[in-house]
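J.: Test case, fold it:
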Amino acid sequence: MAKNILTEENFLRLHKTIQLNRGKKGALMPVLHEAQKIFGCIPLEVQKRISEELGVPLSEIYGVVTFYSQFTLEPRGEYVIGVCLGTACYVKNAQPILDKVAELTGASVGGTSPDGKFSLEATRCIGACGLAPVLTVNEDVYGRLVVGDVPGIVAKY
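T.: Coordinates of the predicted model:
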């Protein structure tokens, strides 16, 4: 399924990023963003390397990685589908839309499909309440959805 992301080449790219940011105030966030791009996630092995090279406690790095939703400990699928479950979307039947996406992709909420193609997230308000209920696929936004719209959307990807 997933290819090995913990390659020497990726760690070398991470090292270069750390070197560019070392000593700068607030260096951790840009390093983590770049690590997420390089590896597709920030597993414990990557966090340990950042800790060693930046001199930041591992507990602090783990706290940041698990607090911010843009970071993930596990690789995400090629397509990240987010179904908004904020109040406006939820009252307009977002839950059945989420359930249908899970059924069609084989991805559970917070997980990735067995083929590695889709990751599914239940999100909170994305600021598109006027389009409720809303679903995103990477940067694409789909609004005013009904369950019947989901198969066509998933099929595009």
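
J.: From now on I want contacts and neighbour counts done on CA atoms only, so please keep to that.
T.: Will do.

J.: Quickly note the distance from the residue of the chain lying at maximal distance from its centre to residue 56.
T.: Residue farthest from the centre of the chain, counting by Cα atoms, centre = their mean, is residue 23 at 28.1 Å. Distance of residue 23 to residue 56, computed by Cα to Cα, to the nearest Å: 11 Å.

J.: ditto for residue 146
T.: 47 Å.

J.: Next up, the contacts around the closest residue to residue 136 other than its chain neighbours.
T.: Once flanking residues are discounted, residue 136 sits nearest to residue 82: 5.0 Å by Cα to Cα, 6 or more residues apart in numbering. The neighbourhood of residue 82, defined by Cα atoms under 8 Å, 6 or more residues apart in numbering, consists of 120-123, 135-137.

J.: Following up with a second sequence; could you model it the same way so I can compare the two?
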Amino acid sequence: MSTPEDVIAASPLDPASTRQLAEETPADTGVFGQDTVDRARAIIARYPQSRSALLPMLHLVQSVEGYVSQQGIAFCAGQLDLSLAEVSAVATFYTMYKRRPCGEHLVSVCTNTLCAALGGDAIYAKLREHLGTDGKPLGHEQTSGQPGAPGSITLEHAECLAACDLGPVLQVNYEFYDNQTPDTALELVKSLQAGEKPHPTRGAPLTDFRQAELQLAGFFEGREADLDGPSAAPETVRGAAVAADRGWTAPAMPDNAEFPALPEKK
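T.: Next up is the predicted model:
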């Protein structure tokens, strides 16, 4: 486990800032039991350099607490022999790592250009209103209900979810629900709050946020069949189907294709 002295020695930050970070980080990582330690070691074994395991390791700790806590950062630092500053830099850069406890379900509404124009903004506004309290709409990455409790929902607006042909779309725990409207999205969220798990438009059967995080860390534990869920909708492969029906093919690569010469290094 990294000590404050280790953090100060390894950190690129100035000593005063680094010491404050070290002192504010609880040393107790006891929330992560032996099963989590064993999984962490299994993740590390996948890579030639242990520090390369940091991204799945952060998903692992998120599967335990429902977010990346300071204890989670300390756990990753200790397992990977990194400083707290190095782990914190990664955990605060990527939006999939949450710094506040999430609900049972994470609902991500695409509000990028195409989905927004097709109704994504209206969907997000409808869900904010429904999940808010005392007349105040729910904010980005805020949770309706007790985080982690059955029926609790964390709502976020997301950048492009790479499903423009099916927009507007939203995800629940990173599973797709395509061609949504404000009314169908509201019905979906009400079902989640009632303890139901409507099947996604495509992909694996819906689980909760923490189980999805465990899968992102590489552990399926009885849910291996989730990998077989259909990932492509008819709209996605329509161009390929038309090409097959009409006998269209791409030009073959020449046997002796010449590639441009690399620029000379100076």
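
J.: What is the neighbour count of residue 147 of structure 1?
T.: As a burial measure, residue 147 of structure 1 scores 15 neighbours (other Cα atoms under 10 Å).

J.: Distance-wise, check the residue mapped onto residue 94 of structure 2 from structure 1 relative to residue 123 of structure 1.
T.: Here residue 94 of structure 2 is matched to residue 68 in structure 1, going by TM-score structural alignment. Taking Cα to Cα as the measure, residue 68 of structure 1 falls 13 Å from residue 123 of structure 1.

J.: helix/strand/coil for residue 72 of structure 1?
T.: coil (DSSP: H, G, I helix; E, B strand; the rest coil).

J.: Contacts only, for it.
T.: Contacts of residue 72 of structure 1 (Cα under 8 Å, 6+ apart): 36, 41-43, 65-66.

J.: how about a cut-off of 6 Å?
T.: 41-42 (Cα atoms under 6 Å, 6 or more residues apart in numbering).

J.: Tell me the spacing between it and residue 92 of structure 1.
T.: Going from residue 72 of structure 1 to residue 92 of structure 1 by Cα to Cα gives 29 Å.

J.: Residue 51 of structure 1 too?
T.: 44 Å.

J.: repeat for residue 111 of structure 1
T.: For residue 111 of structure 1, the distance to residue 92 of structure 1 (Cα to Cα) stands at 24 Å.

J.: Between residue 68 and residue 123 of structure 1, tell me which one has more neighbours.
T.: Ranked by neighbour count (other Cα under 10 Å), residue 68 of structure 1 and residue 123 place residue 123 first, with 18 against 9.

J.: Quick one: the residues in structure 1 that the helix or strand hosting residue 213 of structure 2 pairs up with.
T.: In the assignment (DSSP states H and E), residue 213 of structure 2 maps to helix 209-216. Under the alignment (TM-score structural alignment), helix 209-216 of structure 2 falls on nothing in structure 1.

J.: what about that helix, distance to the chain center?
T.: Counting by Cα atoms, centre = their mean, to the nearest Å, helix 209-216 of structure 2 is centred 9 Å from the centre of its parent chain.
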